[in-house]
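# Need coordinates for the below:
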Amino acid sequence: MTETTREDTGALTGAQARARFRTGERTTTIGWADRYAQANLISVPRAAAYDLLLFAQRNPQACPLLDVSEPGGHTTVLAEGADLRTDLPSYYVWRNGELADEVRDATPYWREDLVTFLIGCSLTFERALMEAGVPVRHIEEGVTDPMFTTARRCRPAGRISGPLVVSMRPLPPHLVSTAVRITARYPNVHGAPVHVGDPAALGIADVRRPDFGDAVTVGGDVPAFWACGVTTQAAVVASKLDFAISHVPGYMFITDVPDSAYAL
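Below you'll find the model as predicted:
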């Protein structure tokens, strides 16, 4: 059997990628179906759904909403025929704000009162960055993008509160303005960076030790930080929600929506 290359997986459609995940393939979605938008997933009981909706509305850069399901629903307008219980490569199951399990198929854990939120993901704008000559280090190094829990607090909503989580991409100094300009055109997938430069300004002690994902080479580059949808998982922990299902960071839901559809 020949090894699947990044070029092979990058050429897939969203539907083709989801079919492979549905049959059990477990891999990060970095570089997969690279012309299609990816999304974060978080499912919470209906009793907490209004607060999470309000939390997302109050923190739109971290939690840009792409779709919200009906209670118990497992489909989305973002991908015809998709099943949100099976079509991601890996899921976390949370109980009382603590990680309880990691599974490839969330069906056995699904509840009729769950409301699922699909939130924009910064992986969506990475093709545009690369086409403009901006290197994306985690793709170059074949790892998941590094993510950090910051000292910044999100605006709370009801029972939901927590810190801002960011993803980091090192940028050559002469390309910082290019990266900011390009990503600002994608507000529904986090938009421009929330911070560029000294990580300490966000309360990040060491960019070589991410809280989620993998470390990447920084060297003489400038670290740039984008708001991240994993913020909702940090809120699940901080708020000690009794139950939730989420994607594993870097193991996203791939939609049928072209990434270009989210560009202004």
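# drop to CA atoms for contacts and neighbour counts, all remaining ones
Will do.
# Okay, helices next: where are they in the protein?
6-10, 14-22, 46-58, 126-131, 137-140, 176-184, 231-239 (DSSP state H).
# Tabulate the ones you listed (a markdown table), appending mean neighbour count.
What follows is those, written out as a markdown table (neighbours: other Cα atoms under 10 Å):
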| stretch | mean neighbour count |
| --- | --- |
| helix 6-10 | 15 |
| helix 14-22 | 20 |
| helix 46-58 | 19 |
| helix 126-131 | 16 |
| helix 137-140 | 17 |
| helix 176-184 | 18 |
| helix 231-239 | 22 |
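# Include distance to F253 when you put those helices into a markdown table, please.
Listed next are the helices of the chain as a markdown table, based on distance: least, Cα to Cα, whole Å:
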| stretch | distance to F253 |
| --- | --- |
| helix 6-10 | 15 |
| helix 14-22 | 8 |
| helix 46-58 | 18 |
| helix 126-131 | 16 |
| helix 137-140 | 18 |
| helix 176-184 | 20 |
| helix 231-239 | 15 |
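# To compare with the earlier structure, here is another sequence to fold:
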Amino acid sequence: MAISSAAQQGDDRYSDLPSAVARREYRAGKYGSTAGVAPGYVQGNLVILPEAQASAFHRFCQLNPKPCPIIGMSDVGNPSIPALGLDLDIRTDIPQYVVWKDGEAIDRPYEVAKYWRDDLVSFVIGCSYSFEEAMMADDLPIRHIEQDVLVPMYRTNIACKSAGPFAGPMVVSMRPLKPADAIRAVQITSRFPAVHGAPVHLGLPQSIGIKDINKPDYGDAVHINDDEIPVFWACGVTPQAVIAAARVPFAITHAPGVMLVTDLKNKHLAVL
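Okay, the predicted model is just below:
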């Protein structure tokens, strides 16, 4: 998953990559869902933790690869991850962040430079926005994009495997599909394990602890037609539910629905 040779060589063409343009816009203060932004480029969820908790969280991700597939990780104290983008700055390049203290969200800023510390480690986790491109290429509907809202996300009763202080429920994202389309979606997304892979559940939301499909815990509700079923994928917002459950002393994450746009290509994630 190497970045382009133009980027590696410092070529001016690198600054024109759609992903680099998107990051500059967010750095300048643009806000909005990143769904459908920079088509062809991988997006990621973000978790930033002190080095003291980083090893346990890394182990948590290894034990829970469906909701937490790591696609990038920073050196301690370094706000850049060159493998994901030469100009990338973790502190500024996401539309909105959430700052956590003792498991409580205390701020939702548009940049986190003032919170940055020399002991912080950043994890970038694969996002389902990447496999949506493959679904749309096969003419499958993506309702939250059609309605121009954030994808609906729900806490479930599916317990993640614990590692150190990190334990809690899996969060899932939902896309309504006709049954035949759901089968096709399973086939398509199974090829993308680095961005959550195949669904973890189809239909019957109550059986995974979702009481009201019209009231997501994160994101926005979307319309479900009578001939459709809800299809649920493991979601990279899971660490936020775990951070809250574990009452982690300090953490920074992306705000649900707005991601880090990287220079990795979606096509390079597919397993043939």
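# what about the helices of structure 1, which gets the closest to Y92 of structure 1?
In terms of Cα to Cα, the element of the helices of structure 1 nearest to Y92 of structure 1 is helix 231-239, at 9.5 Å.
# mean deviation of that closest one from structure 2?
Superposed on structure 2, helix 231-239 of structure 1 shows a mean distance to its aligned partners of 0.6 Å (mean Cα distance after the TM-score superposition for structure 1).
# tell me, that helix lands on which residues of structure 2?
Residues 238-246 of structure 2 are where helix 231-239 of structure 1 lands when matched by TM-score structural alignment.
# Please apply the same query to stretch 54-66 of structure 1.
Counting by TM-score structural alignment, stretch 54-66 of structure 1 sits on residues 59-71 of structure 2.
# Compare the helices of structure 1 and give me the one nearest A261 of structure 1.
So among those, helix 126-131 is nearest, using Cα to Cα, at 12.1 Å.
# contact partners of the closest one?
Contacts to helix 126-131 of structure 1, defined as Cα atoms under 8 Å, 6 or more residues apart in numbering, come from residues 34-35, 135-136, 179, 182-183.
# repeat for stretch 182-198 of structure 2
With contact meaning Cα under 8 Å, 6+ apart, stretch 182-198 of structure 2 is reached by 65-71, 125-128, 130-131, 134-135, 140, 199, 231, 233-235, 269-272.
# Of those residues, which belong to strands?
70-71, 125-126, 231, 233-234 (DSSP state E).
# Following superposition onto structure 1, what is the mean distance for stretch 45-59 of structure 2?
So stretch 45-59 of structure 2 averages 0.5 Å relative to structure 1 (mean Cα distance after the TM-score superposition for structure 1).
# Need the contact partners of that stretch.
Residues from elsewhere that reach stretch 45-59 of structure 2 (Cα under 8 Å, 6+ apart): 76, 119-127, 163-166, 236-237, 239, 250-254, 259-260.
# repeat for stretch 204-219 of structure 2
149-158, 221-222, 230, 256-257.
# Can you give me the buried ones in it?
Neighbour-count burial for stretch 204-219 of structure 2, with 16 or more other Cα atoms under 10 Å as criterion, is recorded at 205, 208, 210, 213, 216-219.
# Which one of those residues is nearest to W100 of structure 2?
The shortest gap between W100 of structure 2 and any of those belongs to Y218, at 16.1 Å (Cα to Cα).
# and the closest one, what pairs with it in structure 1?
The criterion is TM-score structural alignment: under it, Y218 of structure 2 has F212 as its aligned partner in structure 1.
# ok, now how distant is that match from T13 of structure 1?
As defined by Cα to Cα, to the nearest Å, F212 of structure 1 lies at a distance of 27 Å from T13 of structure 1.
# now do G120 of structure 1
The span separating G120 of structure 1 from T13 of structure 1 equals 18 Å under the rule Cα to Cα.
# the more surrounded of those two?
Ranked by neighbour count (other Cα atoms under 10 Å), G120 of structure 1 and T13 place G120 first, with 29 against 20.
# and that one, what pairs with it in structure 2?
Pairing criterion TM-score structural alignment: the partner of G120 of structure 1 within structure 2 is identified as G126.
# Can you report how many residues neighbour the nearest residue to its match once chain neighbours are set aside?
Using Cα to Cα, 6 or more residues apart in numbering and skipping the chain neighbours, the partner closest in space to G126 of structure 2 is V195 (4.2 Å). Other residues lying near V195 of structure 2 total 33 when counted by other Cα under 10 Å.
# do you know how far the aligned partner of V195 of structure 2 in structure 1 is from G24 of structure 1?
In structure 1, the residue equivalent to V195 of structure 2 is V189, according to TM-score structural alignment. Separation of V189 of structure 1 from G24 of structure 1 (Cα to Cα) stands at 27 Å.
# can you check P258 of structure 1 too?
24 Å.
# cool, P45 of structure 1 as well?
On the measure of Cα to Cα, P45 of structure 1 and G24 of structure 1 end up 26 Å apart.
# Neighbour count for the two, which is higher?
Between P45 of structure 1 and G24, counted using other Cα under 10 Å, P45 has the larger neighbour count: 20 against 16.
# neighbours around the aligned residue in structure 2 for D83 of structure 1, how many?
Residue correspondence to structure 2 (TM-score structural alignment): D83 of structure 1 is matched to D89. As a burial measure, the neighbour count of D89 of structure 2 was computed by other Cα under 10 Å and equals 19.
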